[in-house]
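Chemist: Have a look at this fold, sequence not included:
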C-alpha cells in the first residue's frame, strides 16, 4: 500500500546503548506497516522529551528487547499511507504522541497508530505542532482526567465553569512544555486562581498564559509561600511537573481533601513526616497517547485559545545537541527539524 515514490532508505537517529545518551545517525530501510492500525508518516519535525533516553534503562521490563531504539516520540508530519477505511488519508497533515514502547519519530518516516493521530492544527507550523503532543496531552490528563477540573468548561459549559471557579490550582515548572499547557487549561476552564511556580524571569510569560499568582522558586520555597497565609493560599489541585525533593514542599500548599497529581513521582513518596493532611487523591501517571484528546486540543488551538512553548529549534544533523538540550533546563520544548 506504500507509495511508489517512497525511497528505499532514510536517515534515522539511533541510541545504540540504553546506558548512554550518545546518539548516531544511520541509513535504514523505510519502515513498513506491520499492525492493522499503522499509518506511515513522513516526519517534518519531532520533539525530544526530558529523560526519554533513560526510560529503557530504568524500566527495562516495560520495553521490548527488540525495539528499534529510535527516540523522539512526538511527531508532526504528512500521511504517506494509511489502512483501508482509515479516517486519515495520504496528504493529511497530522501530529501524534507515539507510544514509548515503539520506535519514535527521529527519522524521516515513522509509523504511528490511528488511535494516536490527530489532524495538525491549521494555524501551527511544523515546529510548533511538534511541540504540542506530549506536553498538551500530559497537561490535559493532569488537569482534567486525573485532576478535578471539568473539561466541558473549556468548550463553553457555564455550569462546569462555575464549579471550576470554586477551585484553586497550583502548577510547578509553569513555564515549561507541560506546565505551560497546564496553566492555560486551568485558566481557560475557569479556575478561581492559577498559581504558577517558576523563576521570576518567566513571571510575565506565565501571566500571559493565564496565571493569576506567581511564586518565584529562586526567592521562596512553596511551603514558605503557603505558610505566610494558609487560609488564602492553599490550593485544591496541584499539578507537579518537576519532581525531586522540592515536591515535598508542595504538601504545605494543598488543602485538606485536595488532589495532588504529579507526572514525575508519586506524591506520597515525598510526603513530609509531620504532615497530617488527608487528601482525596494523590496520583502519579504516565501520559496516554490518545489521538481523540489530541484532536480536541487541536481544535482549541485553531480557535486561538492555546499555544505551545518552544525553547529552541535544531536542524536534523544537530540531533545530539537537541537531545542534550532537552534535559530539563529548557523553557518550553526543544524541536528537531527532520524534513523541513
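Modeler: Alright, I've got the coordinates. Because the structure is predicted, anything quoted here is derived from the model rather than measured.
Chemist: Only C-alpha atoms from now on, for both contacts and neighbour counts.
Modeler: Noted.
Chemist: Next one: the closest residue in space to residue 218 that isn't next to it in sequence from residue 224, what distance?
Modeler: Of all residues not flanking residue 218 in the chain, residue 199 sits nearest, at 6.0 Å (C-alpha to C-alpha, 6 or more residues apart in numbering). The gap separating residue 199 from residue 224 is 16 Å, by C-alpha to C-alpha, to the nearest Å.
Chemist: Neighbours of the residue nearest to residue 218, how many?
Modeler: 16 (other C-alpha atoms under 10 Å).
Chemist: what's the answer for residue 130, then?
Modeler: Residue 130, neighbours per other C-alpha under 10 Å, totals 34.
Chemist: wait, it sits on residue 75?
Modeler: Yes: Residue 130 lies in contact with residue 75 (C-alpha atoms under 8 Å); the separation is 5.7 Å.
Chemist: Which residues are in contact with each of those two?
Modeler: Counting by C-alpha atoms under 8 Å, 6 or more residues apart in numbering, the residues touching both residue 130 and residue 75 are 45, 46, 47, 95.
Chemist: my read: the third one touches residue 325, true?
Modeler: No: here residue 47 lies out of contact with residue 325, judged by C-alpha under 8 Å, at a distance of 10.9 Å.
Chemist: what's the spacing between the closest residue to residue 11 other than its chain neighbours and residue 59?
Modeler: Nearest non-adjacent residue to residue 11, counting by C-alpha to C-alpha, 6+ apart: residue 27, 4.8 Å away. As judged by C-alpha to C-alpha, residue 27 and residue 59 stand 28 Å apart.
Chemist: Same question for residue 53.
Modeler: According to C-alpha to C-alpha, residue 53 and residue 59 sit 11 Å apart.
Chemist: cool, and residue 49?
Modeler: The gap separating residue 49 from residue 59 is 16 Å, by C-alpha to C-alpha.
Chemist: cool, residue 139 as well?
Modeler: Taking C-alpha to C-alpha as the measure, residue 139 falls 23 Å from residue 59.
Chemist: Between the two, which has more neighbouring residues?
Modeler: Between residue 139 and residue 59, residue 139 has the larger neighbour count (other C-alpha under 10 Å), namely 29 against 9.
Chemist: so the more buried one sits in a strand?
Modeler: No: assigned with DSSP: H, G, I helix; E, B strand; the rest coil, residue 139 falls outside any strand and is helix.
Chemist: Next one for the comparison:
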C-alpha cells in the first residue's frame, strides 16, 4: 500500500511517499480502508519534534511512529473474530493520536474502542475533519471548563480546527462567546455563532476591560498573565497547544496563580473516546455544529498540507484525500 513515511524530525521535506506492507488485522482489530485523513498540529509537532517536551511521547532522537495522521475516516474492510461493534462495509471515523497515528496511508489497523460510526450526513473528508478538534473542544468546554449557560467565554484562536468547533459548542451549551482571530476570519467566526468577534490586530482583548468566566487559549501567543488579567473571579483558563514557554507557564505558573487568586489556570489535552465521538456525531447529524475545511490535498501532497499547517494560518481543518470521493 502507499503511505507517507518519515524517519527523522525536520521540515515536511523529510516526508516521503513509499510502498509499505499492508497491515493485517488481528483477532481484536479492524482493518480500515482510509478514505480521508485530516492534518492536526499534533502532526506538525510530531514531524518537527517541537516543542521539545513533546519528544517524551514522540521519541527523543527520532520518531517512534514513522507514519503520521491521527484523524481518519474510511470503511471497514475486515474485522477480527473478537470484534463485535463493527462489520465490513461500515463507514467509520476516529482519532488515532494517542494510539500511534498511522492515518497517512491507504490502510490501517485499529481497535474497535478507538473509532465510531461516521456521521451519515458528512462525506468522508468532512468526517475526517472532526475527531481530534471537536472532541478536544468538547472536553475543554464541558469537562475541564465546566461551562454553564450565560457564562462569558473567550476563545483565542477561534478560526483554527479546535477553535471553530469551540465557538459552535460553546454556543450549543448556552454561553456568550467572544472569538479572537485575525481580520480575515472575523466573518467566519460570526457565521459560527460568536456573539462578539475581536480582530487581534486592531484590539487587545487583555486591555479592553472585559472579563470572562472561561478562556480557551488555543495555540495562542499570549502570556498566562494576559489571560489571568481578564478572568472573572473564580474563572478558568485552559491552554490547548502552544510553545514550550506556554506549556511551562501552564504547568508551573498555572497552579501557583490558581492558589493565589482563587481562579483556575492550566492546560489540557483531548482524549478522544467512542462516547464523545458519538455525542459529536449526534450534533453533526442534527445540524448543531459543522466542520470547516480550508484546503484539501491528495495523499501525494501531504508534505504541502503539513507545510501549510505549519504556517499557522489555516481556517478550520486541512484534509488529505486518500480516496477520490468522486469515484
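Modeler: Now that the structure is in, tell me what you want to look at. Treat the numbers as computed from the prediction; the structure is a model and nothing was measured.
Chemist: Grab the two from the shared contacts of residue 130 and residue 75 of structure 1 that are most spread out in space.
Modeler: Farthest-apart pair in these is 47 and 95; separation 11.3 Å (C-alpha to C-alpha).
Chemist: Now the common contact residues for these two.
Modeler: Both residue 47 of structure 1 and residue 95 are contacted by 74, 75, 130, under the criterion C-alpha under 8 Å, 6+ apart.
Chemist: Could I get the contacting residues of the first one?
Modeler: Read it as residue 74 of structure 1. By C-alpha under 8 Å, 6+ apart, the contact set of residue 74 of structure 1 is 46-48, 95-98, 104-105, 130-134.
Chemist: Checking these against structure 2: which ones persist?
Modeler: Retained in structure 2: 46-48, 95-98, 105, 130-134, out of the contacts of residue 74 of structure 1 (criterion both residues aligned by TM-score structural alignment, their matches' C-alpha atoms under 8 Å).
Chemist: show me where the stretch 201-327 of structure 2 has strands.
Modeler: Taking DSSP state E, counting those that start in this stretch as the criterion, the stretch 201-327 of structure 2 contains strands spanning 212-218, 231-240, 264-267, 293-298, 317-321.
Chemist: what range in structure 1 matches the shortest one?
Modeler: To tie it back to what came earlier, the one meant is strand 264-267 of structure 2. Counting by TM-score structural alignment, strand 264-267 of structure 2 pairs with residues 281-284 of structure 1.
Chemist: Distance of the residue nearest to the spatial centre of structure 2 relative to residue 7 of structure 2?
Modeler: Residue closest to the average C-alpha location in structure 2 (C-alpha atoms, centre = their mean): residue 133, at 2.8 Å. Distance of residue 133 of structure 2 to residue 7 of structure 2, computed by C-alpha to C-alpha: 26 Å.
Chemist: Check residue 102 of structure 2 too.
Modeler: As judged by C-alpha to C-alpha, residue 102 of structure 2 and residue 7 of structure 2 stand 13 Å apart.
Chemist: and if you look at residue 307 of structure 2?
Modeler: 17 Å.
Chemist: same thing with residue 266 of structure 2?
Modeler: 33 Å.
Chemist: More neighbours: which of those two?
Modeler: Taking residue 266 of structure 2 and residue 7 together and counting by other C-alpha under 10 Å, residue 266 has the greater number of neighbours (23 against 15).
Chemist: thinking again about what came up before, map the residue nearest to residue 218 of structure 1 onto structure 2.
Modeler: Match for residue 199 of structure 1 (TM-score structural alignment): residue 182.
Chemist: pretty sure that match contacts residue 201?
Modeler: Yes: assessed by C-alpha under 8 Å, residue 182 of structure 2 is found in contact with residue 201 at 6.7 Å.
Chemist: neighbours around residue 226 of structure 2, how many?
Modeler: That count, for residue 226 of structure 2 with other C-alpha under 10 Å as the rule, works out to 13.
Chemist: what's the answer for residue 85 of structure 1, then?
Modeler: Residue 85 of structure 1: 7 surrounding residues under other C-alpha under 10 Å.
Chemist: do residue 286 of structure 2 as well
Modeler: By other C-alpha under 10 Å, 12 other residues sit near residue 286 of structure 2.
Chemist: Per the alignment, it pairs with which residue of structure 1?
Modeler: Counting by TM-score structural alignment, residue 286 of structure 2 lines up with residue 303 in structure 1.
Chemist: cool, and residue 309 of structure 2?
Modeler: Using TM-score structural alignment, the partner of residue 309 of structure 2 in structure 1 is residue 326.
Chemist: what do you get for residue 165 of structure 2?
Modeler: Residue 165 of structure 2 maps onto residue 181 of structure 1 when the alignment is built from TM-score structural alignment.
Chemist: Now do the contacts for residue 331 of structure 1.
Modeler: Residue 331 of structure 1 is in contact with 175, 176, 177, 309, 310, 311, counting by C-alpha under 8 Å, 6+ apart.
Chemist: go on, residue 323 of structure 1?
Modeler: Residue 323 of structure 1 neighbours (C-alpha under 8 Å, 6+ apart): 48, 49.
Chemist: Now do the shared contacts for residue 47 and residue 325 of structure 1.
Modeler: Counting by C-alpha under 8 Å, 6+ apart, the residues touching both residue 47 of structure 1 and residue 325 are residue 334.
Chemist: Tell me which of the two has more neighbours.
Modeler: Between residue 47 of structure 1 and residue 325, residue 47 has the larger neighbour count (other C-alpha under 10 Å), namely 32 against 20.
Chemist: Where in structure 1 does stretch 192-204 of structure 2 align, residue-wise?
Modeler: Against structure 1, stretch 192-204 of structure 2 falls on residues 209-221 (TM-score structural alignment).
Chemist: distance between the ends of the matching stretch?
Modeler: Using C-alpha to C-alpha, the end-to-end distance of stretch 209-221 of structure 1 comes to 22 Å.
Chemist: got a list of contacts for it?
Modeler: By C-alpha under 8 Å, 6+ apart, stretch 209-221 of structure 1 touches 180, 183-184, 187-188, 193-200, 203, 206-207, 222, 225, 249.
Chemist: hey, where'd the helices end up in structure 1?
Modeler: 55-58, 126-130, 133-140, 158-164, 177-188, 203-209, 222-227, 230-233, 247-250, 291-302, 319-325 (DSSP state H).
Chemist: Let me know which of those is tucked in deepest.
Modeler: Comparing these by mean neighbour count (mean count of other C-alpha atoms under 10 Å), helix 177-188 comes out on top with a mean of 28.
Chemist: any residues touching that helix, and which ones?
Modeler: Under the criterion C-alpha under 8 Å, 6+ apart, residues 131, 134-136, 138-140, 142-143, 149, 153-154, 169, 171-174, 193-194, 196, 206, 209-211, 239, 241, 306-310, 331-333 lie in contact with helix 177-188 of structure 1.
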